[in-house]
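A.B. asks: I'd like to go over a predicted model; first the sequence, then the structure.
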Amino acid sequence: MDVGALLLRCEIVAGRIDGILLADPDLAGLWRTEVALLEAAASVGLEGERISTAGMVMRLTSNLAIEEESRTTEMALRMLSVLKRPGNIFNAPVETMGRIEAAASPVGQARDETDRLDDRELALVVDEGRRWAHFPILAGWRAAAVYAFRSRRESPAAERLVFMAVEGAARHLIGLSPVPSAPPPDDGDAQAAILMRASAGWILAPSVAMARNGLRIWSPLSGIESFLDAASRALSQDLGQLGTLRHELSRLDKVVAGVSGRSRMGDLVALLRKQPVVSSAMVRDRASAAGQRWRSSRSWRRPAAS
């Protein structure tokens, strides 16, 4: 299959996924949260470091990550923050590119300032993506290629973040994805990265695509045919995965339908639908707030004594 046909196939499947997610915000949040975790771990893995999604979560919830993984996990969590809330790179190119470069920098390694791109060059990277916005996947690839060329391939991890930020922004620009949320004020905080709800417009996760069906080399300066072939397979699998996630959401609804009385299961399920990854403190606060609302409602309904 030639490059044009592969690109068209990818865009068609990505468009189908986008439409399903737009129609079901809870499903979109659950799917993007899951894919963002996988992408952060896979992208770090392509840099020669191994970390599991479970390792990232356990480091924050139980401090069980081994010492050798701690720096790798920190880098993955910084990338996760950008993946979940990339913002709109077309509206704020320099600021968004700065976040991407900071997130993709290996922990403990100083970057060579002589090779840093200036603001004008960063804007040119984003402009290249905007030129191809009518094909979001191609827009992401072109922007990543320009960044790779201008940065002398110093940070392949940043190239992949550029791809996803531009691909998501392009979908919003042509009227597909909703307005992305702004980056959180505590951007880069590990706890915020793992717990915050995903609010982005991207569909294709490049690291996951290249690692899912046999490891492939990421190189936006060449090899687009290999990339699109891997992307096509991955997007088709993601389309099938949406059915599984919908089934899980339906199971949660059935659990709620079966509870009665003062059970707080309904409040927990409502929280999980909006926030797939939670902490015990979040559950406790939600239960406490729900209990206060229930008591207030009972007090308001109680008839006055005669």
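C.D. replies: Okay, I see it. Numbering: from 1, shown residues only.
A.B. asks: Please count neighbours and contacts with C-alpha atoms only from this point.
C.D. replies: Fine.
A.B. asks: Three-state assignment for the residue lying closest to residue 206 once chain neighbours are set aside, please.
C.D. replies: Among residues not flanking residue 206 along the chain, residue 160 sits closest, at 6.6 Å (Cα to Cα, 6 or more residues apart in numbering). Secondary structure, DSSP: H, G, I helix; E, B strand; the rest coil: residue 160 is helix.
A.B. asks: Next one: residue 160 from residue 218, what distance?
C.D. replies: Distance, residue 160 to residue 218, by Cα to Cα, to the nearest Å: 9 Å.
A.B. asks: neighbour count winner among those two?
C.D. replies: Neighbours per residue (other Cα atoms under 10 Å) separate residue 160 from residue 218, with residue 160 holding more: 27 against 20.
A.B. asks: before we go on, here's another structure to hold up against the first:
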Amino acid sequence: MGERAETTFDLLLGTEIRAARIEGLLRADPVVAAQWRAEAAIAEAVASIGLDDVQLSEADLLVRIAESRAQGADAPAVEDALAVLRFLRAPGDPLGDPVGVLSRIARLARRDTDADETPAPAEELVDVFAGVRGRAPVLEALRAAADYAWRTGRLSPVAERMVFVAAEGAARCAGPGRARGSRADDPLRGLGGRIDADWIALPSLALTRGRFRSWSPGNARGARDIVEGIAVVLDQEIGRVIAIRSWQEAVKRAGEGRHGRSRLLDAGRAFGLEPVMTAAILASRLGMTPRGATNVLVELEGRGLVQEITMRRAARIWATPGLAAKLAGARTTGTRARARLDGEKPPVALGEGEAPAGGLRQRHLKEETEASVQRALAEFDRSLAEVDEILARPVARREQGEILAHRTRT
């Protein structure tokens, strides 16, 4: 391998290590995992649509859900973001049920394409997950996305990114049968319910946080941009993990010394696993009346453990502080959402995950020829072979030691 290839491999190895570090923290604590993925999924959904040159903010999702009627010129884009969000929250099992996962991705692709373009049948695409074996999740996800992009003629970049997410999460499970599906009873259309996913690296955030790069997994420069961006994002996410842990400690302190009938601690724990809820949802989770749930929510809000993000008398929604900052604005929580819900023009601001004005159009990118994609796939395979060699060394040394020990005994 040449000098640049070695440098790229070192970059990839460092990114894999960063992702493994966060994966370890999340596997050790389901509350941290639920909140971290809930926040990241919302940012990724908005960023994925933003890569198509449609400016959205996380607050737009809240407005769309809180309002029961369609309004605004960006309503279709918000619906697309919500569809992506629902997939991110529960990608399914691409190893045990590749047709099911690819069929869901095809529905996202149809939202992203013209009426006269039809995605290939899912049964013809199942091989895109054939290389997902848990050796190097980020690299395997890149290869799957590039393969899907080539097989579908770059029909839907959004769908390609969902293939990346599904493959990356599946690689961390190291086998089929892990992921299941989304809750059918979520009245918040993707904001609520429990997360059922294993992904760590998110491709759209990698290309839009702090910069803007085009999504192009099928060529060397595009793949390197994705890996570099993932490394940057993962370094930043450690701070968010620490903030969620601090929230957990605050919940525990709030529950100390409470009398036996208090549901404050139970409510805090419920928000740990479902960071966005209404009073009705919380009442259902805890087996209490909506009025009792509202009283507990008011007490949690007074302690700074949750925040109301709609600021309305009806259809009120609460969220943990991290998600409240995303959905209603980090500096003036509730102000942007309240302005949109009341029909006022919101302040113009470029939120995390939004594309800058005049950003690059992502749909129907045809610049990657079959030869260039085949070169990229071959390079992915060479890198995976090198990973296999590295992983095999400890096994080979152990087997060699066992052989020598046997010879010594005999």
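C.D. replies: Perfect, I can see it now. Nothing here was measured: the structure is a model prediction, and the numbers come from that model.
A.B. asks: Who are the contact partners of the residue nearest to residue 206 of structure 1?
C.D. replies: 43, 144, 206, 207 (Cα atoms under 8 Å, 6 or more residues apart in numbering).
A.B. asks: Residue 165 of structure 2 too?
C.D. replies: 88, 91, 141, 199, 201, 202, 203.
A.B. asks: Same check on residue 135 of structure 2?
C.D. replies: Contacts of residue 135 of structure 2 (Cα under 8 Å, 6+ apart): 171, 384, 387, 388.
A.B. asks: wouldn't the third one be in contact with residue 139 here?
C.D. replies: Meaning residue 387 of structure 2. No - assessed by Cα atoms under 8 Å, residue 387 of structure 2 is found out of contact with residue 139, at 9.9 Å.
A.B. asks: Structure 2: matching residues for stretch 7-18 of structure 1?
C.D. replies: Mapped onto structure 2 using TM-score structural alignment, stretch 7-18 of structure 1 spans residues 12-23.
A.B. asks: ditto for stretch 74-89 of structure 1
C.D. replies: So stretch 74-89 of structure 1 sits over residues 79-94 in structure 2, by TM-score structural alignment.
A.B. asks: what's the matching stretch in contact with?
C.D. replies: 37-38, 41-42, 44-46, 48-49, 61, 100-102, 104, 108, 111, 129, 162, 165-167, 170, 176-182, 189-191, 194-197.
A.B. asks: My guess is residue 337 of structure 2 contacts residue 328. True?
C.D. replies: Yes - counting by Cα under 8 Å, residue 328 is a contact partner of residue 337 of structure 2 at 5.2 Å.
A.B. asks: OK, contacts around the corresponding residue of structure 1 for residue 209 of structure 2?
C.D. replies: Under the alignment (TM-score structural alignment), residue 209 of structure 2 maps onto residue 212 of structure 1. Residues in contact with residue 212 of structure 1 (Cα under 8 Å, 6+ apart) are residue 234.
A.B. asks: Show me what the helix or strand harbouring residue 405 of structure 2 is packed against.
C.D. replies: Element membership of residue 405 of structure 2, judged by DSSP states H and E, is helix 370-409. For helix 370-409 of structure 2, the elements it packs on are helix 137-151, judged by 3 or more Cα pairs under 8 Å, 6 or more residues apart in numbering; DSSP states H and E.
A.B. asks: ok, average deviation of the helix it packs on from structure 1?
C.D. replies: For helix 137-151 of structure 2, the mean distance to aligned residues of structure 1 following superposition is 0.5 Å (mean Cα distance after the TM-score superposition for structure 1).
A.B. asks: buried ones in that helix?
C.D. replies: Neighbour-count burial for helix 137-151 of structure 2 flags 137-151 (criterion: 16 or more other Cα atoms under 10 Å).
A.B. asks: Residue 65 of structure 2: which of the residues you listed is nearest?
C.D. replies: Looking at the buried residues of helix 137-151 of structure 2 and their distance to residue 65 of structure 2, the nearest is residue 145, at 30.3 Å (Cα to Cα).
A.B. asks: isn't the closest one right up against residue 157?
C.D. replies: No - using Cα under 8 Å, residue 145 of structure 2 is not in contact with residue 157; the gap is 9.3 Å.
A.B. asks: Pull the residues that contact the strand or helix carrying residue 8 of structure 1.
C.D. replies: Here residue 8 of structure 1 sits within helix 3-23, counting by DSSP H and E. Residues outside helix 3-23 of structure 1 that contact it (Cα under 8 Å, 6+ apart) are 27-28, 135-138, 176-178, 203-204, 224-225, 228-229, 231-232, 235-236, 238-239.
A.B. asks: so how far is that helix off the chain centroid?
C.D. replies: Its chain's average C-alpha position is 18 Å from that of helix 3-23 of structure 1, according to Cα atoms, centre = their mean, to the nearest Å.
A.B. asks: Having no further points to raise, I will conclude here.
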